[in-house]
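>>> Predicted coordinates and the sequence they were generated for:
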Amino acid sequence: MPARKNSLQTDQIRSAVDAVVAEVEVIESFGKVIDHIAELSDLQINRFGICVVTADGDVVTGGEADHPFPIQSISKVFALTMALEAHGDDVWKRVGREPSGDPFNSIIDLERMKGVPRNPFINAGALVVVDMLLDREKPRHEDVAAFLAEHIGSDEFDVDPEIFDKEAKGGYTNRALANLAKSFDNFHHEVDDVLKVYVRQCAIALTCRQLALAGRYLMLAPPGGRKKTSIEEAHRVRRINSLMLTCGQYDGAGDFAYRVGLPAKSGVGGGILAVVPHVASIAVWSPGLDDNGNSLLGTIALERLSERLGWSVFGNLPPKDV
């Protein structure tokens, strides 16, 4: 009987994913591509992919779920996880936990906060987190790529060389943020060393399938599930999810929480990683962005998927008929 229940739930997810893909295909407003990364500016903005990985291990895909894209700022979630594993709550002595209310690359806000970034998902916060990663002794994972390889179960992904080269040679605003943090003694390593690691993790290219697999740990195992999760890990994941909900969508986090109701982190490559605690990990991709820098079709798809399946951290509802 339990097997029948799990199968039925997977069928419902598959039907919902198919319906969302069909709806997205007829939407005529796709958003705009990021303009400061030339390698992303030529993408067809109506492209779309989605993957849902359930707590039982089922994988449901739709659209271009196996097309790789640079994860960009989604990498900040994995870097933060590694920093918290290594340093615990000491991370919060150098990075805040509040939404910024300013652009993700604001220099003014960092100066106002005397070198302490508002949260780990804006660029200044992510750079300080990478600086912390370089302080680790005998790290479990060498870098974000190694972390991803373990959680995906495969290292068959690449760093986009064109994006890495461009951002490594340029990235002047990030360089300015790092130097300003260093001027306030909130940076321990050389700016170029940190930037190289940061740009490399942002240029990692994953498919929706790989990204959803990588995010499985964020949903935690369901109560009574086979995978045992330590109390320490559970607390860490809950805190990361809370920051994804409040800070994960740049200045669109409040609207995203209202419309979708799930912890999520976006990237300007068009990807979004979302989490349904104890239930599923979801990755969507579409390169057209809204005014806040979040995937326009990706956000719409997650909104409609959460409505169809009744998923929300604010209280689940019965699934709608597909």
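Yes, it's here.

>>> C-alpha from now on. contacts and neighbour counts both.
Noted.

>>> just the strands in the stretch 101-250 of the chain please.
Applying DSSP state E, counting those that start in this stretch to the stretch 101-250 of the chain gives strands spanning 158-159, 204-206.

>>> just checking, what packs against the shortest one?
Contacting strand 158-159 under the criterion 3 or more C-alpha pairs under 8 Å, 6 or more residues apart in numbering; DSSP states H and E are the following elements: strand 204-206.

>>> Contacts for the strand it packs on, please.
Contacts with strand 204-206, where a contact means C-alpha atoms under 8 Å, 6 or more residues apart in numbering, come from 67-72, 145, 157-160.

>>> Looking at the strands of the stretch 101-250 of the chain, spot the one closest to residue 124.
Closest to residue 124 of those is strand 204-206 (C-alpha to C-alpha; 19.4 Å).

>>> still on that earlier bit, just name the closest of the contacts of strand 204-206 to residue 189, please.
Of all the contacts of strand 204-206, residue 189 sits closest to residue 145, with 20.5 Å by C-alpha to C-alpha.

>>> need the contact list for the closest one.
The contact partners of residue 145, by C-alpha under 8 Å, 6+ apart, come to 201, 204.

>>> okay, now the one to match up with it:
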Amino acid sequence: MTSNFKSIIENAYQHTKPLKDQGKLATYIPELANVNPDKLGVHMTKIDGTSFGVGDHLEKFSIQSIAKVLSLALAVKFLGEKIWTRVDVEPSGTKFDSLLLLETYKGIPRNPFVNSGAIVICDILISHLENAREEFLEFVRDLSDIPNLTYSDNIADSEKATGYRNVALCNFIKSLGNIKNDPAEVLDFYFDMCSLEMNCEQLSRTFSFLANGGKKLNDGKKILTSSQTKRLNALMLTCGFYDESGEFAFKVGLPGKSGVGGGIVALYPNKYTMAVWSPRLNANGNSFKGMKLLEDITTHSEMSIF
């Protein structure tokens, strides 16, 4: 890791930490309302294997929707192009849990990263794997090199108890013919998937295969083809931040994905992966300070894909 990058990240952290945080915790998931809102961490993993972190980068948090990229990777790995008949690849321009466009597009979600799209991906995995819940967990354990990674029952139960919008989405898509399995089983898997917890260091390492042409850093194991990797990165750039994806591309200029736990993962192909965490969310459901921190880093490092 060049000292130059270290100083840019450290400076960005020192600049972002004292900012007045205009965001709010995701209190609609009761378990996430208990998190210390003042946490801030960032970790970078370069594809030469070196890494560096600042702040609360070793404290675990709920990755939430960031897991949608991993479930999509598993679906693409197994099914390839066939999945695009069930879910589209367009930005939604609406909230992440919106039902509005589902009727217009006859139950085909706009992209795999809005809740409806991720629910359809869960349905696809249930149809094509013997035990989707376990096989997805094994897949992420392998990617992350965390052999004891497990779902958080507290967070999953908290979401199951209050996830009425997601229940509505799943049932609505079922009524339009694009959910093949029992909605209760699909939702169960979806809530478990979103309950995974990692720290910034683990998250940046887990996603490094997408910065490395689809291959794991530590052993070169091929996870996706370079073409599939390119497509996932393109989707993260255009759809990774809900109704703020254009803003993120405009200000940060990297493919990435956010989660309502306050995490963001972003990457520069063939160079690095970076994860940030700050729990307070802006009006679009993205980490307020996380967005600022990444913008600061790419502005001063001049390391955006543009």
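Done, it's in. Only a predicted model underlies this, so the values are computations on that prediction, with no experimental measurement involved.

>>> tell me the most buried of the strands of the stretch 101-250 of the first structure?
Among the strands of the stretch 101-250 of the first structure, strand 204-206 has the highest mean neighbour count (mean count of other C-alpha atoms under 10 Å), at a mean of 23.

>>> List the contacts of residue 244 of the first structure.
Residue 244 of the first structure neighbours (C-alpha under 8 Å, 6+ apart): 263-265.

>>> about what we covered before: Throw the strands of the stretch 101-250 of the first structure into JSON lines and include distance to residue 225 of the first structure, thanks.
What follows is the strands of the stretch 101-250 of the first structure, written out as JSON lines (distance: least, C-alpha to C-alpha, whole Å):
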{"stretch": "strand 158-159", "distance to residue 225 of the first structure": "33"}
{"stretch": "strand 204-206", "distance to residue 225 of the first structure": "28"}
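
>>> what's the counterpart of residue 66 of the first structure in the second structure?
Using TM-score structural alignment, the partner of residue 66 of the first structure in the second structure is residue 58.

>>> scratch that, residue 111 of the first structure is what I was asking about
Counting by TM-score structural alignment, residue 111 of the first structure corresponds to residue 103 in the second structure.

>>> Assess the claim that residue 181 of the first structure and residue 116 are in contact.
Yes: under the criterion of C-alpha atoms under 8 Å, residue 181 of the first structure makes contact with residue 116 at 7.1 Å.

>>> Quick check: neighbours shared by the two?
residue 110.

>>> These two: which has the busier surroundings?
Neighbour totals were compared for residue 181 of the first structure and residue 116, and residue 181 leads with 27 against 24 (other C-alpha atoms under 10 Å).

>>> Excluding sequence neighbours, find me the nearest residue to the counterpart of residue 199 of the second structure in the first structure.
Here residue 199 of the second structure is matched to residue 207 in the first structure, going by TM-score structural alignment. Nearest residue to residue 207 of the first structure in three dimensions, chain neighbours excluded: residue 68, at 4.2 Å (C-alpha to C-alpha, 6 or more residues apart in numbering).

>>> sorry, back to before: give me the number of residues near the match of residue 111 of the first structure?
Neighbour count for residue 103 of the second structure, taken as other C-alpha under 10 Å: 13.

>>> again, but for residue 244 of the second structure
For residue 244 of the second structure, using other C-alpha under 10 Å, the count is 20.

>>> separation between the closest residue to it other than its chain neighbours and residue 24 of the second structure?
Sequence neighbours aside, residue 284 is the residue nearest to residue 244 of the second structure in space, at 6.5 Å (criterion: C-alpha to C-alpha, 6+ apart). Distance of residue 284 of the second structure to residue 24 of the second structure, given as C-alpha to C-alpha, to the nearest Å: 11 Å.

>>> can you check residue 137 of the second structure too?
On the measure of C-alpha to C-alpha, residue 137 of the second structure and residue 24 of the second structure end up 30 Å apart.

>>> Appreciated, that's everything.
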